[in-house]
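A.B. asks: structure here, sequence nowhere to be found:
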């Protein structure tokens, strides 16, 4: 058993996020465990860019209400206590609604190349509006 050091809160990079996003790293892949975990905090209207995970991703809502959106246009709400599973290689994005902050714990595994996420292009304002309008936000 080992007590891990707490990492300082980091700002989500502009290459992966739109708006102000703060990230608390819980842990990265370590030894034989390939799991990486972060507690991610989105200000109202902030969001990830489009991306996918080689081994999939689990999101667990902790605060506020947000959305998780796939390339096919499926929109799910993410609220405290809700878990959403995104299968391997499914392109998606997630973020807070325009009027509410949102936080979630993100869990993903590294693949054989130590990759946990592949980042793509930013989510457009029109894509964001379409998703949030779909949930009545």
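C.D. replies: All right, it came through fine. The structure displayed is predicted, hence computed values, not measured ones. Numbers count the residues shown, from 1 in each chain.
A.B. asks: please make it C-alpha for all contacts and neighbour counts, starting now.
C.D. replies: Noted.
A.B. asks: in a helix, that's where residue 131 is, yeah?
C.D. replies: Yes: counting by DSSP: H, G, I helix; E, B strand; the rest coil, residue 131 is part of a helix.
A.B. asks: what about it, how many residues nearby?
C.D. replies: 22 (other C-alpha atoms under 10 Å).
A.B. asks: residue contacts, it?
C.D. replies: Neighbour list for residue 131: 67, 69, 73, 75 [criterion: C-alpha atoms under 8 Å, 6 or more residues apart in numbering].
A.B. asks: swap the cut-off to 7 Å and go again
C.D. replies: Contacts for residue 131 were tallied using C-alpha atoms under 7 Å, 6 or more residues apart in numbering; they are residue 75.
A.B. asks: from residue 129, how far off is the residue in the chain sticking out farthest from the centre?
C.D. replies: Ranked by distance from the centre of the chain (C-alpha atoms, centre = their mean), the top residue is residue 1, with 28.2 Å. As judged by C-alpha to C-alpha, to the nearest Å, residue 1 and residue 129 stand 46 Å apart.
A.B. asks: the protein: strands as residue ranges?
C.D. replies: 10-11, 17-18, 21-27, 35-42, 47-48, 51-52, 57-64, 66-70, 75-78, 83-86, 92-96, 102-109, 118-119 (DSSP state E).
A.B. asks: adding another structure so you can compare the two:
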């Protein structure tokens, strides 16, 4: 499973950066060039760190960020007009599509959120979780539509059978 996730990550990164490679062989983005986001409490509950790796622009057709959630932290409900793939790199977390049971995800898992599917994701109650998010960009609608917060009742809802 981990090998498959790495292969898919490489393929996704290759597609995400295709426009950049048409222009030049390499581009180096120094560490710290894209500082962490602040003021996240309007989009997340709990302690979350979002470090953008690169944004959808002339460099790439997708944005890529490393997102770390401390135990119990999570996104609001949201959707992505261009879809999203995230690869869990450490810890244990949850993800849920609207109307579905909560899914448990762990290091090495790859999650594909199709275009416009209302969902949330975050850490489990007991463990932090970090993922690399590859988010598609739609020229008309951007990359994310933020919706209402996930309630404690929703977060503590039933888990899907493993």
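C.D. replies: Right, received. Where do you want to start? All figures in this text were calculated on a predicted structure; none of them were measured in a lab.
A.B. asks: quick one: TM-score?
C.D. replies: In this superposition the chains share a TM-score of 0.90, using TM-score structural alignment, normalised by the length of the first structure; 134 aligned residues with a C-alpha RMSD of 1.7 Å.
A.B. asks: before we move on, the earlier item: with mean neighbour count and distance to residue 136 of the first structure as extra columns, can I get the strands of the first structure in JSON lines?
C.D. replies: Output for the strands of the first structure, formatted as JSON lines (neighbours: other C-alpha atoms under 10 Å; distance: least, C-alpha to C-alpha, whole Å):
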{"stretch": "strand 10-11", "mean neighbour count": "13", "distance to residue 136 of the first structure": "29"}
{"stretch": "strand 17-18", "mean neighbour count": "22", "distance to residue 136 of the first structure": "21"}
{"stretch": "strand 21-27", "mean neighbour count": "19", "distance to residue 136 of the first structure": "23"}
{"stretch": "strand 35-42", "mean neighbour count": "21", "distance to residue 136 of the first structure": "19"}
{"stretch": "strand 47-48", "mean neighbour count": "27", "distance to residue 136 of the first structure": "17"}
{"stretch": "strand 51-52", "mean neighbour count": "22", "distance to residue 136 of the first structure": "24"}
{"stretch": "strand 57-64", "mean neighbour count": "20", "distance to residue 136 of the first structure": "15"}
{"stretch": "strand 66-70", "mean neighbour count": "23", "distance to residue 136 of the first structure": "11"}
{"stretch": "strand 75-78", "mean neighbour count": "20", "distance to residue 136 of the first structure": "11"}
{"stretch": "strand 83-86", "mean neighbour count": "16", "distance to residue 136 of the first structure": "19"}
{"stretch": "strand 92-96", "mean neighbour count": "26", "distance to residue 136 of the first structure": "13"}
{"stretch": "strand 102-109", "mean neighbour count": "24", "distance to residue 136 of the first structure": "16"}
{"stretch": "strand 118-119", "mean neighbour count": "14", "distance to residue 136 of the first structure": "28"}
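A.B. asks: residue 114 of the second structure reaches residue 81, doesn't it?
C.D. replies: No: between residue 114 of the second structure and residue 81 there is no contact under C-alpha atoms under 7 Å: 8.5 Å.
A.B. asks: those two: which is more packed in?
C.D. replies: Using other C-alpha under 10 Å, the more surrounded residue of residue 114 of the second structure and residue 81 is residue 81, with 20 against 15.
A.B. asks: residue in the first structure paired with the more buried one?
C.D. replies: Under the alignment (TM-score structural alignment), residue 81 of the second structure pairs with residue 54 in the first structure.
A.B. asks: wait, residue 143 of the second structure touches residue 82, no?
C.D. replies: Yes: in this structure, residue 143 of the second structure is within contact of residue 82 by C-alpha under 7 Å, at 6.3 Å.
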